[in-house]
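[1] Sequence first, then the predicted structure, then my questions.
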Amino acid sequence: MTFDYDLFIIGGGSGGVRAARVAAETGARVALAEESRYGGTCVIRGCVPKKLMVFASEFPGEMQTAKAYGWTVHAGGFDWPAFRTQLHAELDRLEGVYRKLLKNSGVATYDAHARLSDAHTVTLSSGESFSAKHILIATGGAPVRPDLPGAEHGIVSDDIFQFETLPRSILIIGGGYIACEFACILNGLGVEVTQYYRGAQILRGFDDEARGLVSEEMIESGIDLKLGTNILSITPEDGGYVVKPTHGDEKQFDSVFFATGRKPNSEGLGLEGLGVGIGRGAQIEVSEYSQTAVPSIYAIGDVTDRANLTPVAIREGMAFVETVFKGNPTPVDHHLIPTAIFTQPEIGTIGLSEEAARDIEPIEVYCTSFKPMKSNFAGSVDRVLMKLVVSQADRRVLGCHIVAPGAGEMIQMAGIAIKMGATKEDFDRVCAVHPTISEELVTMKTPVRTT
């Protein structure tokens, strides 16, 4: 059978675009359909604009530190409209880069919604249909709102970047990394931030000691964090929203932001009846080679709900091309993925938390928390944390957890050693770089706990 394309990709985010380009380099005829903006969640509605907002929100603290170091600082208020204009211009530029990369790679692009008519046919909202030997779904995920009275009045993470003006006050509902990152960002930009989380501590699933320190630092910075709290309803009133929480203390906010989870974008793709497995969380079920139960249909990235990170989606896309177009079956390695949470201070982490590790085997814990030189000189109370979780049996470092400015940069480097199977003694053999925060990773000699 002759097909219009060797590969048709649905979704123009980081994973889909990388797979398209790499597949086209093999000589394959490749097409890609995207109904929204090229670059996907990361470039347009996630990592990139969020990190630029992180940078913007850090300047008030830096200016206070500068004063302590003898600088005379003259700073006006934060100009959100000016920043927002430049932010959107940068996102437009990056989307243009993505489009150009696809064009230069010879990938045919269609700005339309796509759905599968059968295992080898894609039909676009424009009315066009194309046949393809292989179909790759890379449609990502989207934020969800909870089911409660007045939820339609709240915003989600996609909406943050569209504010015409910053609210004076905001309630953030949730305790995951998105909720905590934006609580820190908006607090730094001068918004009065309240955060409700139903759990006992924010950042569930991360190391208890690390997330505990971040929680303390967030409260110290002025965020009104209330744990063990959820909401019952939202009611518009006097230009704002009255929120009724579970503890009964009603309060009004200019804006309410739901950061209560994301859902794979698997609906509306025509997968019903084709035999593609869909999980209870709407994720597309795939093998270790990203193949669905229908041999010609594959899926990568957040729509599969494996490890929802941009670099993972990109690796999954490249592994797909290796497997399908280069004849080199390549499973995706989801083990020991370093990651960062851009709270203030940041968390950098790889491997097992202390709690997870001690449920598996006997461990030693090496940990230190202290005031770093820069903030200590400025009279700040900010603290950092360095932590290694070590196997008693073979001495391998099972987990590394850093809470500090620049933790994301540090964990990328530490991640190389840990991915290679470094032992605590390997860390000990490395000479410290002094004076740095990260030198503590190689100078901790005595475990603080053995379990």
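    Happy to help now that I have it.
[2] C-alpha only now, for contacts and for neighbours.
    Fine.
[3] and residue 24, how many residues sit next to it?
    Neighbours of residue 24 under the rule other CA atoms under 10 Å: 21.
[4] Quick one: the helices in the stretch 251-400 of the chain, in order.
    Secondary structure of the stretch 251-400 of the chain, counting by DSSP state H, counting those that start in this stretch: helices at 310-324, 354-358, 373-377.
[5] In CSV, list the ones you listed along with mean neighbour count and distance to residue 211.
    Written out in CSV, the entries for these read as follows (neighbours: other CA atoms under 10 Å; distance: least, CA to CA, whole Å):
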stretch, mean neighbour count, distance to residue 211
helix 310-324, 22, 23
helix 354-358, 18, 12
helix 373-377, 13, 20
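[6] can you redo the ones you listed as a markdown table with distance to residue 405?
    What follows is the helices of the stretch 251-400 of the chain, written out as a markdown table (distance: least, CA to CA, whole Å):
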| stretch | distance to residue 405 |
| --- | --- |
| helix 310-324 | 22 |
| helix 354-358 | 22 |
| helix 373-377 | 11 |
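[7] and residue 63, which of those is closest to it?
    When those are compared by CA to CA, helix 373-377 sits nearest residue 63, at 12.2 Å.
[8] And for the residue lying closest to residue 203 once chain neighbours are set aside, the neighbour number?
    Here the nearest residue to residue 203 in space, its sequence neighbours aside, is residue 176; by CA to CA, 6 or more residues apart in numbering that works out to 4.9 Å. Other residues lying near residue 176 total 19 when counted by other CA under 10 Å.
[9] so who does residue 176 touch?
    When contacts are counted by CA atoms under 8 Å, 6 or more residues apart in numbering, residue 176 is found next to 202-204, 259-260.
[10] ditto for residue 191
    Counting by CA under 8 Å, 6+ apart, residue 191 has contacts 166-170.
[11] what about 7 Å?
    167-169 (CA atoms under 7 Å, 6 or more residues apart in numbering).
[12] Just the buried residues of these.
    167, 169 (16 or more other CA atoms under 10 Å).
[13] Need the contacts of residue 191 in JSON lines (columns: distance to residue 415 and secondary structure).
    As requested, the contacts of residue 191 are exported to JSON lines (distance: CA to CA, whole Å; DSSP: H, G, I helix; E, B strand; the rest coil):
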{"residue": "167", "distance to residue 415": "38", "secondary structure": "coil"}
{"residue": "168", "distance to residue 415": "40", "secondary structure": "coil"}
{"residue": "169", "distance to residue 415": "38", "secondary structure": "strand"}
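[14] Structure two is appended below for comparative analysis:
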Amino acid sequence: MADFDVDLFVIGAGSGGTRAARIAAGHGARVMIAEEDRIGGTCVVRGCVPKKLYVYASRFADDFADAAGFGWTLGEARFDWGTLRDAVAREVTRLSGLYRKGLEGAGVAVRTERAVVAGPHEVRLAGGDTVRARHILVATGGYPAFDPPIPGGELGISSNEVFHLPSLPKRMLVVGGGYIALEFASVFARLGVTVTVLHRGDNILRGFDEDIRTRLRDALAHAGITLRLGCTVERIELLEDGVRRAHCASGAPIDAEVILVATGRRPNTVGLGLAEAGVALGPVGEVIVDANSATAVHSIHAVGDVTNRINLTPVAIREGHAFADSTFGGKPWTVDHHLVASAVFTTPEIGTVGLSEQQARAAGHELRIFETGFRPMKATISGREERIYMKLVVDAQSDRMLGVHILGHDAGEIIQAVAIAVSMGATKADFDRTIALHPSAAEELVTMRTPRAG
């Protein structure tokens, strides 16, 4: 024990790293954590937390439109970008400070500088210090990748910079068809920006259920977002008036004040010294780990997006907790990466858990599909065009619920509760036996009786 300065050195103070550090310290371990950016990581600083606040801001446009149908008379609505941007920035700063306070309160030594792996038990800090650690945990997350690189790509911004725009653009081009691209497209369109989404695939949200993908695509188009599918950007140029022009492989070029490139993320392992220390890396730089988050080097573990397993904040937190309990608490356990619920905060939003219909069929299941689409009660009075869609994917032999997919208002809130039932092995009969809560949108999940034909 005397050979080591600390029992655990954590590289990266995001969701997974901070949870591991605090739990390990609670078990009596001597813990040090290093973060070269702001404490809190992607989720708190430049990801899900500020993004959700922007989503809330954007949806007031619909609320104001709905109000008239319910008898409210409102004055002219005006939106001020600077007010929102600065308020979100203050909240991020507050949360980052709470993360630091939580670490220090747990007895974790915090170093705000870059750290790299210098050996199986050594970490080298940017300031020149070398720390000997019995265990090293890599929790450096991921970063936005401009992939593939294109000429003029430096004229675009990533999801890191989109929160700090000096002013609200008149036009925005969003490159990408994944959830990050579509969430920001949805936000800025509702804030009054003319938005075009350009995606190389023939549909958006690859990997999600096809019925959800198609209905979201149509809803985004109905919201005024222009979708250019099956197209790629060949180059970007800067015009004299400061406008960016994206030249596409097919069709007319697109002019915009801001081009947001959201084509994917990559594990943040460049220059960390992992390969030199004997840690195996995968094709996109991800740290290869086993079910215990252990690498090929017995003293080095990794959790969160840097492993490229399931890149969601709650998963990183669970992995960090499991590592700390197992390594320092004498309570070994592993994270079950199956049946992880997720949400996409477009408007309308998506909530999903389990297998899509396509995944279930590919796995050999004989299926019964239940689905419903309806206009929510609020929209019947407001007059606004809004739909909710729900889909149950059921194994025909066992009656077990394989997947639940929701598109519409509060889908993320609903799916969190549904995920409990699905993870417990609920059957369609269990859903049918549950008495509906009326009037609510969620009651439709337990009132679907007739499977889809075919």
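    Great, that's in hand. Quantities reported herein were computed from a predicted structural model and do not represent experimental measurements.
[15] one step back: would you tell me which of the helices of the stretch 251-400 of the first structure gets closest to residue 301 of the first structure?
    Comparing the helices of the stretch 251-400 of the first structure against residue 301 of the first structure with CA to CA, the closest turns out to be helix 310-324 (4.2 Å).
[16] Average offset of that closest one relative to the second structure?
    Using mean CA distance after the TM-score superposition for the first structure, helix 310-324 of the first structure ends up 0.5 Å from its aligned counterpart in the second structure, as a mean over the superposed pairs.
[17] what about that helix, distance to the chain center?
    Put simply, helix 310-324 of the first structure sits 18 Å off its chain's centre (CA atoms, centre = their mean, to the nearest Å).
[18] Counterpart of residue 259 of the first structure over in the second structure?
    Residue correspondence to the second structure (TM-score structural alignment): residue 259 of the first structure is matched to residue 262.
[19] quick one: the helices in the stretch 51-200 of the second structure?
    81-105, 179-190.
[20] deepest of those helices, which one?
    Ranked by average neighbour count under the criterion mean count of other CA atoms under 10 Å, those are headed by helix 179-190 at a mean of 23.
[21] residues in the first structure matched by that helix, start to end?
    Here helix 179-190 of the second structure aligns to the first structure at residues 177-188, judged by TM-score structural alignment.
[22] That stretch: how far from the chain's middle?
    The gap between the average C-alpha position of stretch 177-188 of the first structure and the chain average comes to 13 Å, counting by CA atoms, centre = their mean.
[23] Also stretch 352-367 of the second structure?
    Shown here is stretch 352-367 of the second structure, whose average C-alpha point lies 22 Å from the average C-alpha point of the whole chain (CA atoms, centre = their mean).
[24] Then stretch 227-246 of the first structure?
    On CA atoms, centre = their mean, the centre of stretch 227-246 of the first structure falls 27 Å from that of its chain.
[25] which residues are in contact with that stretch?
    Applying CA under 7 Å, 6+ apart, the external contacts of stretch 227-246 of the first structure come out as 148-151, 196-201, 247, 250-255.
[26] before we move on, back to that, would you reformat the contacts of residue 191 of the first structure as JSON lines and include distance to residue 191 of the first structure?
    Formatted as JSON lines, the entries for the contacts of residue 191 of the first structure read as follows, by distance: CA to CA, whole Å:
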{"residue": "167", "distance to residue 191 of the first structure": "7"}
{"residue": "168", "distance to residue 191 of the first structure": "5"}
{"residue": "169", "distance to residue 191 of the first structure": "6"}
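[27] Shared with the second structure, which of the contacts of residue 191 of the first structure?
    Of the contacts of residue 191 of the first structure, the ones still in contact in the second structure (both residues aligned by TM-score structural alignment, their matches' CA atoms under 7 Å) are 167-169.
[28] ok, so of those residues, who is nearest residue 111 of the first structure?
    Within those, proximity to residue 111 of the first structure (CA to CA) peaks at residue 167, which comes in at 33.9 Å.
[29] Which residue in the second structure aligns with that closest one?
    For residue 167 of the first structure, the aligned position in the second structure is residue 169, judged by TM-score structural alignment.
[30] ok, and the closest non-adjacent residue to that match?
    residue 257 (5.8 Å).
[31] With residue 223 of the second structure instead?
    Of all residues not flanking residue 223 of the second structure in the chain, residue 189 sits nearest, at 7.6 Å (CA to CA, 6+ apart).
[32] related to what we said a few turns ago, relative to the second structure, what is the average displacement of the match of helix 179-190 of the second structure?
    Looks like 0.4 Å for stretch 177-188 of the first structure (mean CA distance after the TM-score superposition for the first structure).
[33] Residue 301 of the second structure is in contact with residue 293, isn't it?
    Yes: in terms of CA atoms under 7 Å, residue 301 of the second structure counts as a neighbour of residue 293; the distance is 5.5 Å.
[34] Need the contact partners of stretch 94-108 of the first structure.
    Counting by CA under 7 Å, 6+ apart, stretch 94-108 of the first structure makes contact with 20-21, 24, 30-32, 38-39, all of which sit outside it.
[35] before we move on, back to that, ok, so what distance separates the residue nearest to residue 223 of the second structure from residue 38 of the second structure?
    29 Å (CA to CA, to the nearest Å).
[36] Grab the nearest non-local neighbour of residue 52 of the second structure.
    If you skip the residues right next to it in sequence, residue 52 of the second structure has residue 345 as its closest partner in space, 7.3 Å away by CA to CA, 6+ apart.
[37] The first structure: which residue goes with that neighbour?
    Looking across to the first structure (by TM-score structural alignment), residue 345 of the second structure lines up with residue 342.
[38] which residues touch the residue opposite residue 153 of the second structure in the first structure once aligned?
    Residue-level alignment of residue 153 of the second structure against the first structure, with TM-score structural alignment as criterion, gives residue 151. For residue 151 of the first structure, the contact set (CA under 7 Å, 6+ apart) comprises 145, 234.
[39] The same query, at a cut-off of 10 Å, please.
    If a contact means CA atoms under 10 Å, 6 or more residues apart in numbering, then residue 151 of the first structure has 145, 232-235, 256-258 as its contacts.
[40] and if you look at residue 174 of the first structure?
    For residue 174 of the first structure, the residues meeting the contact criterion (CA under 10 Å, 6+ apart) are 180, 195-199, 202-203, 227, 229-230, 257-261.
[41] how far away is residue 402 of the second structure from residue 215 of the second structure?
    As judged by CA to CA, residue 402 of the second structure and residue 215 of the second structure stand 21 Å apart.
[42] The two: who's more crowded?
    Ranked by neighbour count (other CA under 10 Å), residue 402 of the second structure and residue 215 place residue 402 first, with 25 against 16.
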